[in-house]
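Visitor: Below are the sequence and a predicted model; questions follow.
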Amino acid sequence: MSASIGQHWKQVNKCEDLLGADFIARTFAFSGPKTQVHSTLIHHAGNPNAEKAILYVHGYTDYFFQTGLAEHFIHLGYRFYAVDLQGYGRSIRPSTPPNWCDSIEKYSQDLDIALATMKQDGVNDVVILGHSTGGLVVSTYLAHPHALPERASHYNKAFPAVSGLILNSPFLALPFPPLVLNKISWSIRALVSALPFLYLRAKKINIYSKTLHRKFGGEWDYRLDWKPAEGFDLSFHWLREIIFAQRNLANQKIDIPTLLCHSKISTIGKSTVEETQQGDGVLDVDSMQDAANRTFNNLTTASIPKGFHDLYLSHQPAQTAYLSAITDWLKQFNENQQKP
């Protein structure tokens, strides 16, 4: 970031979002490594004068579509924003592969844009909510020495304060149990470093998608071109950058109040939708918890029985438990902020 940060991008569009009249989408263009890239900031029109807001950052093969999540925070008195990162959802462009990742740090551009725009809208205090890979992205951003704008006086006018962090099943560790992960980490790193241009082609509909989308018997309707049921092709370069970011984050310390929410159990490798729906079918919750314990100094954990990988997309009892955990944490968080 620099003092002249506002000169690094331009807003190229503002319109009613595809989610309906309550949502506005703004598109920003800026220079990427090879070509111009775009980032999209979506916000709910509710609570237009509130100075505190939530910024939601989606996961891998994902975009923002959870209108009920936005409405939950509006009901709590927050403004609500979400970003579709460069190469995802509303920000996908023909010039670059979907989800392409030169490095996790590149997404600091999207977060800079989102936070600076929120500040221009009158937001002074932000709690960031990151899901899955989005949790790794925002944690990496916050761990950077210059990431928190309030640390340097010349950033104060450009950015709101980021005072809290909520993690929804963050991708802080590869999806293996802790003991297994310790044994195979080196070999995985060596493989993806040796073959960075290799892709694993996405051909088969994954079982996690079958737990979600109405087309396969789930409860949710979202765009399958932006969140395909078989996923996008998996780049080994992307996986290498994920591993680098996870290793780097493990050596950092983040002090801001953090709520970690994850399912009570992992159900990776289960053969049926019903079995997968009993927990997190994508990541290992024990490795996730271990990684979070290493990095976050002010950590609260909520374990959600029968929560899916995206806890908000769980069946109603688990979704309610997830939202209640956030509400309770935010209440305590705000009370602590008000103490002298």
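Guide: Sure thing, it's come through. Because the structure is a prediction, the values reported are computed rather than measured.
Visitor: Only C-alpha atoms from now on, for both contacts and neighbour counts.
Guide: OK.
Visitor: The stretch 151-300 of the chain: strands as residue ranges?
Guide: With DSSP state E, counting those that start in this stretch as the criterion, the stretch 151-300 of the chain has strands at 161-168, 199-200, 234-235, 258-263, 299-304.
Visitor: Throw those into CSV and include distance to I128, thanks.
Guide: Below are the strands of the stretch 151-300 of the chain laid out as CSV (distance: least, Cα to Cα, whole Å):
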stretch, distance to I128
strand 161-168, 5
strand 199-200, 31
strand 234-235, 27
strand 258-263, 10
strand 299-304, 14
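Visitor: Highest mean neighbour count out of those?
Guide: The highest mean neighbour count among the strands of the stretch 151-300 of the chain belongs to strand 258-263 (a mean of 26), with neighbours defined as mean count of other Cα atoms under 10 Å.
Visitor: helices or strands next to that one in the packing?
Guide: Contact partners of strand 258-263 among helices and strands, from 3 or more Cα pairs under 8 Å, 6 or more residues apart in numbering; DSSP states H and E: strand 161-168, helix 285-295, strand 299-304, helix 316-338.
Visitor: tell me the contacts of the residue most central in space within the chain?
Guide: Central residue of the chain (Cα atoms, centre = their mean): G134, 2.3 Å from the mean position. Taking Cα atoms under 8 Å, 6 or more residues apart in numbering as the contact definition, G134 lies against 57-60, 170-171.
Visitor: Pick the one among the residues you listed closest to V12.
Guide: Checking the contacts of G134 against V12 by Cα to Cα gives V57 as the nearest, at 21.0 Å.
Visitor: what about versus this one:
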Amino acid sequence: MNSSVQWSPDVLGEGFLQATLELKPDSEGPVVATLVKAAAPPVPSFFSRLMKKQSLVATNTDVLYVHGWSDYFFQKNLAAYWRSQGAQFYALDLRKYGRSLRPGQSEGFIDNLADYDEDIEAALESIGHGTRASGHDHAVQAGRKLVLMGHSTGGLIFSLWADRNPGRFTVLVLNSPWLEYQLTAAARALVAPVLRAGTKINPKTTMPSIDFGFYSRAVDKHKSGEWEFNYDWRPEHGFPVRPAWLNAILTGHAHVAAGLDIQAPVFTWLSTRSLLVPRWSEDMMRADVAIDVKIVAARVHNLGKLVTLSRIENAMHDVVLSARPIRLKAFSELTRWLRAYL
């Protein structure tokens, strides 16, 4: 680990630390990413029992997690899972998200997903897996295995990064990755030129929102869910959608559709169904209300030569926020896979 990283207490409380990573400024001013470290989060009883019954699957391992769109890291139970398996867990709030969002910045905005390479490299350098530590060779040369884990947009970002950086990590774990828009590829191809034109005229103009707030309702403990989070960092109706950002996302989707060549094993969680409708239903507690899982399931096989798809019945978009029996089944599936490939 980089000894120069300055850790301070994190908003998640006991057992969590954070470090600010300075990045190159842009037209909106100073830019940072934030690395969160789960030093010793409480381990739920289920994970404690699991530790006693089975050998750990992630010893000598570092995990780096990246969140999705309009999101940030708050999933303590995910950190507890990885810690229960012997891993050191880190999460990265990307520039202009969550802990990294600064006044006057366009929330979540970027016009090229590859720009996140700077955020990722800063995080990897901080935890001992930077290019200076690994010499662009396999991550085990740094002395520890490296798991990359991405949720939703974070899954898309990490998939593209993994394709460009073979040998830098051990396995890739994806939680409902946003690998294709909620359209067919043909429809995406029609929309893309219009977006590119809008990007040139006014890249940051606000587009109409299509987020009805149903996902937040399904997650929020004060509504229908069981989790607590900061609405300033994870707004009910999501961040404003801007043409240049959406163009960057569709460009990423097009790269996946054309086929990636991720060399390491890839594991993906997806719900068995989506529910993309404009009216609230209790069924939204048992479905993905953010992406079309059928379309994404087809795209998973474009990631590389060794991919595993785990369909979790009644799972929500963020699988680890699903109802307790569902998320425990998902963790069990991941553990079984890690025994084979990690």
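Guide: Yes, it's here. Note that this is a predicted model, so its numbers are computed, not measured.
Visitor: ok so, going back, roughly how far apart are the residue nearest to the centre of the first structure and L198 of the first structure?
Guide: With the distance defined as Cα to Cα, to the nearest Å, G134 of the first structure ends up 23 Å from L198 of the first structure.
Visitor: And H75 of the first structure, by the same measure?
Guide: 46 Å.
Visitor: Kindly report the same for A325 of the first structure.
Guide: For A325 of the first structure, the distance to L198 of the first structure under the criterion Cα to Cα works out to 40 Å.
Visitor: cool, and Q109 of the first structure?
Guide: Separation of Q109 of the first structure from L198 of the first structure (Cα to Cα): 26 Å.
Visitor: Who has more neighbours out of the two?
Guide: Neighbours per residue, other Cα atoms under 10 Å: of Q109 of the first structure and L198, the larger number sits with Q109, 20 against 13.
Visitor: For the aligned partner of that one in the second structure, give me its contacts.
Guide: By TM-score structural alignment, Q109 of the first structure lines up with E118 in the second structure. Under the criterion of Cα under 8 Å, 6+ apart, the contact partners of E118 of the second structure comprise L23.
Visitor: The first structure: which residue goes with T251 of the second structure?
Guide: Aligning on TM-score structural alignment places T251 of the second structure opposite F244 in the first structure.
Visitor: What degree of burial does that match show, as a neighbour count?
Guide: F244 of the first structure: 15 surrounding residues under other Cα under 10 Å.
Visitor: Could you do L146 of the second structure as well?
Guide: If you count neighbours by other Cα under 10 Å, L146 of the second structure ends up with 27.
Visitor: counterpart of the helix or strand hosting it in the first structure, which residues?
Guide: Using DSSP states H and E, L146 of the second structure falls within strand 145-151. Under TM-score structural alignment, strand 145-151 of the second structure corresponds to residues 125-131 of the first structure.
Visitor: That stretch vs the second structure, average offset?
Guide: After superposition onto the second structure, stretch 125-131 of the first structure lies on average 0.7 Å away from the residues it aligns with, using mean Cα distance after the TM-score superposition for the first structure.
Visitor: Hmm, R311 of the second structure is touching W269, no?
Guide: Yes. Taking contact to mean Cα atoms under 8 Å, the distance of 6.0 Å between R311 of the second structure and W269 places them in contact.
Visitor: Kindly state which residue of the first structure is aligned to G238 of the second structure.
Guide: Taking TM-score structural alignment for the superposition, G238 of the second structure sits opposite G231 in the first structure.
Visitor: Which residue is the nearest non-sequential neighbour of the residue nearest to the centre of the first structure?
Guide: Using Cα to Cα, 6 or more residues apart in numbering and skipping residues adjacent in sequence, the residue nearest G134 of the first structure is G59, 4.7 Å away.
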